[in-house]
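Asks: no sequence for this one, just the structure:
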């Protein structure tokens, strides 16, 4: 297969995010809470906006790279991991925030070649901030190059996490980890969008982010942007299975080892 022009694809993806983001923003301004479905688990909500946004993204992305497959949250298109290239899409990361009018939600688009991510795009809809990166390039917020925070210790760090919606057997040990981080850092934020959490690590607004029970579409774009911004991302074992493995720890190169050590001490002793 001929090589693809990643820079041109990135420009197109940024424009697509802006267009679909505007659709989501306008719909949010007049959203009707009765138009919500309960997905297959408690607190897993989906609106008609998620599905329509995904359809728009899929149609536009298919035009710019027809040979690519799709892995999407809402399943509005046939799912594929078998293609050489695959788009991994969350049309509205932070749906619960969106439904309640809390202005922290994003579009997340990753492009993989084989098992490598080669493009990431996280579009913070309300702030109109487009965080993006391609293979071999730097990370950006709109047109500005971004880098992870230079903070050197966990004690000086501001972190983010999320709370899994369903009642997992690991809930208590996870809360223990959060308690310890609260004592050993500047604090923890829970923004409600893993894609935005990761984008904020990439641009230095947060020093680190950790969570489990994540999905590929939550993190494929954001983890790549963190790496291209000079950060470190691993699963809770310190390995690379953080897109499909459901758990991740991301941070700058100084703070990440401290975070991982604290997580591992409790997490793997529990298993």
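Replies: That came in fine, so what should we check first? These numbers come from a predicted model, not from an experiment. Residues are numbered from 1 along each chain as shown.

Asks: okay, CA-based contacts and neighbour counts for the rest of this
Replies: Will do.

Asks: Please state the offset of stretch 146-153 from the chain centre?
Replies: From the chain centre to the centre of stretch 146-153 is a distance of 19 Å (Cα atoms, centre = their mean, to the nearest Å).

Asks: Pull the residues that contact stretch 202-215.
Replies: The contact list for stretch 202-215, computed with Cα atoms under 8 Å, 6 or more residues apart in numbering, reads 139, 141, 146-151, 157-164, 197-198, 200-201, 225-227, 229-231, 243-252, 255-256, 259.

Asks: Of those residues, keep whichever come out buried.
Replies: Among the contacts of stretch 202-215, the ones that count as buried by 16 or more other Cα atoms under 10 Å are 139, 141, 146-149, 151, 157-162, 197-198, 200-201, 225-227, 229-231, 243, 245-252, 255-256, 259.

Asks: Sitting in strands, which of those residues do you find?
Replies: 139, 141, 146, 158, 159, 160, 161, 247, 248, 249, 250, 251 (DSSP state E).

Asks: What spatial separation is found between the second one and residue 15?
Replies: Right, residue 141. Distance, residue 141 to residue 15, using Cα to Cα, to the nearest Å: 14 Å.

Asks: Ok, the first one next?
Replies: The span separating residue 139 from residue 15 equals 17 Å under the rule Cα to Cα.

Asks: now, among the ones in strands among the buried ones among the contacts of stretch 202-215, which is nearest to residue 112?
Replies: residue 139 (16.7 Å; Cα to Cα).

Asks: List the buried residues for the lengthiest helix in the chain?
Replies: Secondary structure of the chain per DSSP state H: the longest helix is helix 6-29. By 16+ other Cα under 10 Å, the buried positions in helix 6-29 come out as 9-10, 13-14, 16-18, 20-21, 23-25, 28.

Asks: take a look at this one as well, against the first:
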């Protein structure tokens, strides 16, 4: 498999899907919003975007299966599987907040080997493939070289349906506020990840995530020289429901800051 060629083809497909989403956003009617669960929104734009991606990806790699947010394709591949979030940041999109993206990753077994995150509002296409480096459009990107948390800007995502660890989470936020340049909440995990990859953030953490939230962005962080893990341990951050992504230098500090309060909530 030529991963570089496949990445270029994936970029074109994600740009096409992103253009559809951006166009629909200009006339989107909020009355068309559906709810999959409490604060879990979906629209016809999510569903149609996913259908477009699935159709295009089937042509690119017929033997691959799919792990999709909206469930338009559920066939699992023996080796390869596309992990798709057609519109990461749906709540932002439905409120006309231009922070959302198309995110697609390719799994070879349990390892992400290729990923694209396309932000149509800024026309920024972040992409990477295994051992090929990470890029923003045609420019190579790298994580920042900030040496410590006190020099960094940190991103996170707020809980929106499972509030059982809210107290611990707020304590973690307070600690990060005191130790860093500040906290940002963009509303799209994929955007947070690629902003770590290109040095806009030094770190990102969130819990209650799904594989389609992180698969596309994770390899971009990795190939940009960053580090990924679960909160307090190494492990499966794609399917493990929680993730820390960093420039590497601040990773241990982030794990220590989270662990100080998080273990109390998990006890």
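Replies: That came through fine. On a predicted model such as this, the values are computed, not experimentally measured, just so you know.

Asks: Can you spell out which helices and strands pack onto the next helix or strand after the longest helix of the first structure?
Replies: Using DSSP states H and E, the next helix or strand after helix 6-29 of the first structure towards the C-terminus is strand 36-38. Using 3 or more Cα pairs under 8 Å, 6 or more residues apart in numbering; DSSP states H and E, the elements in contact with strand 36-38 of the first structure are strand 45-47.

Asks: which bit of the second structure covers the strand it packs on?
Replies: Alignment note (TM-score structural alignment): strand 45-47 of the first structure is matched to residues 41-43 of the second structure.

Asks: list the buried ones in that stretch?
Replies: Judged by neighbour count using 16+ other Cα under 10 Å, the buried positions of stretch 41-43 of the second structure are 42, 43.

Asks: Any chance you could list what contacts that stretch?
Replies: So stretch 41-43 of the second structure is in contact with 32, 33, 34, 35, 36, 90, 91, going by Cα under 8 Å, 6+ apart.

Asks: By neighbours, which of those wins?
Replies: With neighbours defined as other Cα atoms under 10 Å, the most crowded of the contacts of stretch 41-43 of the second structure is residue 90; it has 23 neighbours.

Asks: That residue -> the first structure?
Replies: Matched by TM-score structural alignment, residue 90 of the second structure corresponds to residue 95 in the first structure.

Asks: Please verify my assumption that its match contacts residue 107.
Replies: No: between residue 95 of the first structure and residue 107 there is no contact, the gap being 10.4 Å when judged by Cα atoms under 8 Å.

Asks: on that earlier part again, please list all residues in contact with the match of residue 90 of the second structure.
Replies: Contacts of residue 95 of the first structure by Cα under 8 Å, 6+ apart are 45, 46, 47, 50, 105.

Asks: Need the three-state assignment for the fourth one.
Replies: Following DSSP: H, G, I helix; E, B strand; the rest coil, the label given to residue 50 of the first structure is helix.

Asks: Pull up the aligned stretch in the second structure for the longest helix of the first structure.
Replies: Aligning helix 6-29 of the first structure against the second structure (TM-score structural alignment) gives residues 3-26.

Asks: Is the spatially most central residue of the second structure within a helix or a strand, and which one?
Replies: Most central in the second structure under Cα atoms, centre = their mean is residue 190, positioned 2.2 Å from the mean C-alpha point. Residue 190 of the second structure is located in helix 189-197, with elements delineated by DSSP H and E.

Asks: how big is the offset of that helix relative to the first structure?
Replies: Helix 189-197 of the second structure differs from its equivalent in the first structure by a mean of 0.2 Å after superposition (mean Cα distance after the TM-score superposition for the first structure).

Asks: What is the corresponding segment of the first structure for that helix?
Replies: Using TM-score structural alignment, helix 189-197 of the second structure corresponds to residues 194-202 of the first structure.

Asks: that older thread, possible to save the contacts of stretch 41-43 of the second structure as CSV with distance to residue 264 of the second structure?
Replies: Below are the contacts of stretch 41-43 of the second structure laid out as CSV (distance: Cα to Cα, whole Å):
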residue, distance to residue 264 of the second structure
32, 41
33, 37
34, 36
35, 32
36, 31
90, 32
91, 31
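
Asks: can you list contacts of stretch 150-160 of the first structure?
Replies: 184-191, 197, 204, 206-210, 252, 254-255, 258-259.

Asks: Filter those residues down to the buried ones.
Replies: Neighbour-count burial (16+ other Cα under 10 Å) is assigned, among those, to 188, 191, 197, 204, 206-210, 252, 254-255, 259.

Asks: In those, find the pair that's most separated.
Replies: Across these, no pair lies farther apart than 191 and 254, at 23.0 Å, counting by Cα to Cα.

Asks: Let me see the ranges of the helices in the second structure.
Replies: 3-25, 44-60, 90-94, 166-179, 189-197, 211-223, 251-266.

Asks: These into a markdown table, with extra columns for distance to residue 121 of the second structure?
Replies: As requested, the helices of the second structure are exported to a markdown table (distance: least, Cα to Cα, whole Å):
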| stretch | distance to residue 121 of the second structure |
| --- | --- |
| helix 3-25 | 7 |
| helix 44-60 | 15 |
| helix 90-94 | 10 |
| helix 166-179 | 28 |
| helix 189-197 | 12 |
| helix 211-223 | 17 |
| helix 251-266 | 30 |
